[in-house]
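**Student:** Dropping the sequence and predicted coords here.
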Amino acid sequence: MNLIEQTLATLRYILDSRAIVTGGAINPRHHTDWSHYGPTCPNVLLLPRTTEEVSKMLRICNTHKQPVVPQGGMTGLAGGSVPRAGDIALSLEHMAGIEEIDAAAATMTVLAGTRLETIQQAAAEAGFLFPLDLEARGSCQIGGNIATNAGGNSVIRYGMTRDQVLGLEVVLADGRVLNLMNKMIKNNTGYDLKQCFIGSEGTLGVITRAVLKLQPLPGHVTTAMCALPDYANAVQLLRALQKRIGTPQAYEVMWPAFYQIGVEWSGHAAPLPSDKPLYVLFESTGSGEALEALLADARGTGDVTDAVVAASPLQARQLWKVREATREFSARFSPLSFDLSLPMGEIDAFIQDCQQQLDSRFPGHHTLYFGHIDDSSLHVTIDLNSLPEPSPVDALNDLIYTAVGGRKGSVSAEHGIGALKRNYLHHSVTPEAMDVMRQLKQTFDPNGILNPGKVIA
């Protein structure tokens, strides 16, 4: 018997048959994620229902040195959960549910396969907010969110997923279960091992349970959109909001080409003229009067050239629909998307530099810029349909990621590295740091069975 046959025979001997799926019975959604990288059908799909089953599965695979790819909601954008030929996929979809909401500690204990939207709704029903929010909220699973250290719209106020996690349960490659569950913010008992697994994309261990930190429900939220004369004014407006009203719930910046498409696809009239240099959409929990006064002052000094404040939840949704044009990229474009992070003061110069290089090397390109600059995050999307065939994907990747490295930025702000960005990680990570990452991988997964080919070579 070959490797996979030996492993499968042992799995069938130890496990209930319902936990093992093979061949054509494997749903195609386990072949690839939203990046459409691959796709590849795994040889076997494992569907554990308990941590003990995950432990048994990994122990068997480790004994046979059989590669395993952990999978969540398959909403990733970097190919991090996509199997290779010969891999076994381990899906956490049947390990879903909220185990406890502790109102005194303001925590929620959940299984890794629980959908983000389910967590948000349960928190709201208990009088709390779980602030992580992504457009994939209805499909993504919290285990995947943690494994990729997801970002989202509310990072400016609440931080990344890493900041929302107090405790974890993790199964190591050899089947050992690490109980790192914890409800306390202060816990200085040696190395904070859970941080090794947050953002590791399933390469060091499989997350099975988590203790999440909840926040108070915000008060009245006001949504506004502003037109600005330049990028410096976007930074200035953010600082004014933080000083006079408080850190906003969200702060989204859109360059003109993105705004124009967002308006067109929204199906609503443009909230602001479409010929302005820059647009900002933000949410504030301060008083409406204070916000109106701030915007009046900004218009008086020319820092804001135009503004609209939503007068109802419906109007707020219409404003957000402009920013959420990204949901239609895959249907309307052939998108090559970049999820970048740069020092805030470098973002405008980076865009100008990229635009000049793209104009010179790829005339006729259609490139959109948008992002949550408050957390240094910038998204760049190039429509490959606007370029000659065959699309120069490698050349575009080299151009963008080299420019990021030149400004000491990150090749991934919130989507992870996966398979798609692995070869560009050196633009943001020093050789010494890469060596330490490899040492960690060797320590936690000496046989290299967990998500091989992802994050690091």
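**Tutor:** On my side now, so go ahead.
**Student:** going forward, measure contacts between C-alpha atoms and count neighbours the same way
**Tutor:** Will do.
**Student:** which stretches of the stretch 101-250 of the chain form helices?
**Tutor:** In the stretch 101-250 of the chain, the segments counted as helices under DSSP state H, counting those that start in this stretch are 116-125, 142-148, 155-158, 194-197, 231-244.
**Student:** For Leu47, which of the ones you listed is the nearest?
**Tutor:** helix 142-148 (14.6 Å; C-alpha to C-alpha).
**Student:** List the buried residues in the closest one.
**Tutor:** Of the residues in helix 142-148, Ile142, Gly143, Gly144, Asn145, Ile146, Ala147, Thr148 count as buried by neighbour count, 16 or more other C-alpha atoms under 10 Å.
**Student:** before we go on, here's another structure to hold up against the first:
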Amino acid sequence: MTTQPTAMELLSQLAAAPGVGDLLPGATIPPAYHGDWMTQAPAGTALALARPRDTAEVSATLAACHRLRVPVVPQGGRTGLAGGATPVSGCVLLSLERMNRIEAVDAAGSTITVQAGATLQSVQEAARDAGLFFPLDLGARGSCHVGGNLSTNAGGNRVLRYGMARDLVLGLEAVTADGTVLSHLNTVLKDNTGFDMKQLFVGTEGTMGVIARAVLRLHPQPRSTQTALCALPDYASVLRLLRLVREGIGPTLSAFELMWPDFYGLVTTRVAGLEPPLAHGAGAYVLVESLGVEPDEDAARFERVLAMAMENGVVGDAVIAQSGGETAKLWKVRDASGELRSIFWPHVGFDVGIPTRSLGEFIEELTARLQQRWPQVRTVFFGHVGDSNVHIGVKVGDGEQPEAEIDDTVYRTVGDWRGSISAEHGIGLLKRAHLHHSRSPQELALLRTLKTALDPHGILNPGKVVPA
């Protein structure tokens, strides 16, 4: 009978493997590595923490773990909201934090080449210093990593114009479970050389391989920003406004953020220092923003469209930012979603995608289903409605939440409306059991086939994304 090696023996074998960098034993791993913003594992769950300095060390670490059948959980800035970076028992945590270099900026080709551990903010700043613009933007920009942004296919506030993270990557260098390095750091916009292999790693949350380096697309730096907060009577008016601004502002439209009255009322009364820019009582509040290159013409066009919307009765009231400071104040209302953990806690949060045309009816039906089951339920709704994404907070009383029952109600409703159970936050650990509401049995079977082909021993981020 073969005796399984002890944790100490496994750690010793990993540390002795050629090319593996320094390993921090499990008992000494700092608490920050025990999970992400939503989930935490007990201290001692992980066998070790590896912090490679380059792709070669990533490869050596994965090869050793593959040989020894040790699970590996990749970690970026640990700002995820779906439990994708949560340690599993006996795993090696593979943190990319030391791989944080901005390697090259190509102004002529509008690309930037970076290591996966570079923070989103550092990439934005490097692009800006070169007179260009990296449009992906999240509240966690100062701590989230580009590798994590790509592995979760992050969205953010500018998807309406620039697309998701997968739309901003041209090439990747990734490492598969057995340590094989797949390097296709493509820098050209057109590359039709067979299968687009980078998409095996973008959005798959480290279950197919570990992203080590990336070539990202840059855009011209905007020279004008127009921002307005609008009060509207109902969701039908929201759809009319969306059509008006799409037609009137055109490709400069960069954000169309909807806040339902429950969210707007909560944050403008409970968040310290946040005054309501518009009076309470409207049926919906929309933050509209355009990013352009002709300040005077952009401003005139923006104001004309909003004036037309008000004349037509689509918008009841509006405030247009006249300075960068005023723009920041308007965005502070929408970004107050980050305060929900302090002013609306405990609650169960969701990030779902519903066709824009149906979103108002979906909210009505979901609210009715929740109220039927829990008459005293409280909700908040807000999101990037221009790209069909709504965020939901559900709160049943002030104590422990019936999370499983709330999940079942929300995700069943999403499935009934043929929506996505995860619009931009990924699947990770928390949504894995509900993936069947958005993916067919045939798709799930193919997903498992791909996982087995790339990770035959199942060591990469086990228990995440891929249903059993």
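**Tutor:** That came in fine, so what should we check first? A quick note: this is a predicted structure, and the numbers were derived from the prediction, not measured.
**Student:** Any idea what the TM-score comes out to?
**Tutor:** The TM-score (TM-score structural alignment, normalised by the length of structure 1) is 0.97; 455 aligned residues with a C-alpha RMSD of 1.5 Å.
**Student:** one step back: pick the most buried one from the helices of the stretch 101-250 of structure 1.
**Tutor:** Among those, judged by mean count of other C-alpha atoms under 10 Å, the one packed with the most neighbours on average is helix 142-148 (a mean of 29).
**Student:** What span of structure 2 is it aligned with?
**Tutor:** Mapping helix 142-148 of structure 1 onto structure 2 (TM-score structural alignment) gives residues 146-152.
**Student:** List the contacts of the matching stretch.
**Tutor:** Here stretch 146-152 of structure 2 makes contact (C-alpha atoms under 8 Å, 6 or more residues apart in numbering) with 75-77, 115-120, 165-166, 201-206, 211-214, 424-426.
**Student:** can you check stretch 5-12 of structure 2 too?
**Tutor:** Counting by C-alpha under 8 Å, 6+ apart, Pro25, Leu47, Ala48, Leu68, Gly90 sit against stretch 5-12 of structure 2.
**Student:** Please identify the buried residues of that stretch?
**Tutor:** Quick answer for stretch 5-12 of structure 2 (16+ other C-alpha under 10 Å): Leu10, Leu11.
**Student:** Now do the helices in the stretch 301-450 of structure 1.
**Tutor:** All helices of the stretch 301-450 of structure 1, identified by DSSP H, counting those that start in this stretch, fall at 313-323, 329-332, 347-361, 393-406, 431-444.
**Student:** Next, the residue mapped onto Tyr259 of structure 1 from structure 2: secondary structure please.
**Tutor:** When structure 2 is aligned by TM-score structural alignment, Tyr259 of structure 1 is paired with Tyr264. Following DSSP: H, G, I helix; E, B strand; the rest coil, Tyr264 of structure 2 is assigned to helix.
**Student:** ok, now how distant is Tyr264 of structure 2 from Ser95 of structure 2?
**Tutor:** 38 Å (C-alpha to C-alpha, to the nearest Å).
**Student:** between those two, which one's more packed in?
**Tutor:** Tyr264 (25 against 22; other C-alpha atoms under 10 Å).
**Student:** show me the contacts for the aligned partner of Leu229 of structure 2 in structure 1.
**Tutor:** Alignment note (TM-score structural alignment): Leu229 of structure 2 maps to Met225 of structure 1. Residues near Met225 of structure 1 by C-alpha under 8 Å, 6+ apart: Pro271, Tyr279, Val280, Leu281, Phe282, Ala307, Val308, Val309, Leu319.
**Student:** Let's see which of these end up in strands.
**Tutor:** Among the contacts of Met225 of structure 1, the members falling in strands (DSSP state E) are Tyr279, Val280, Leu281, Phe282, Ala307, Val308, Val309.
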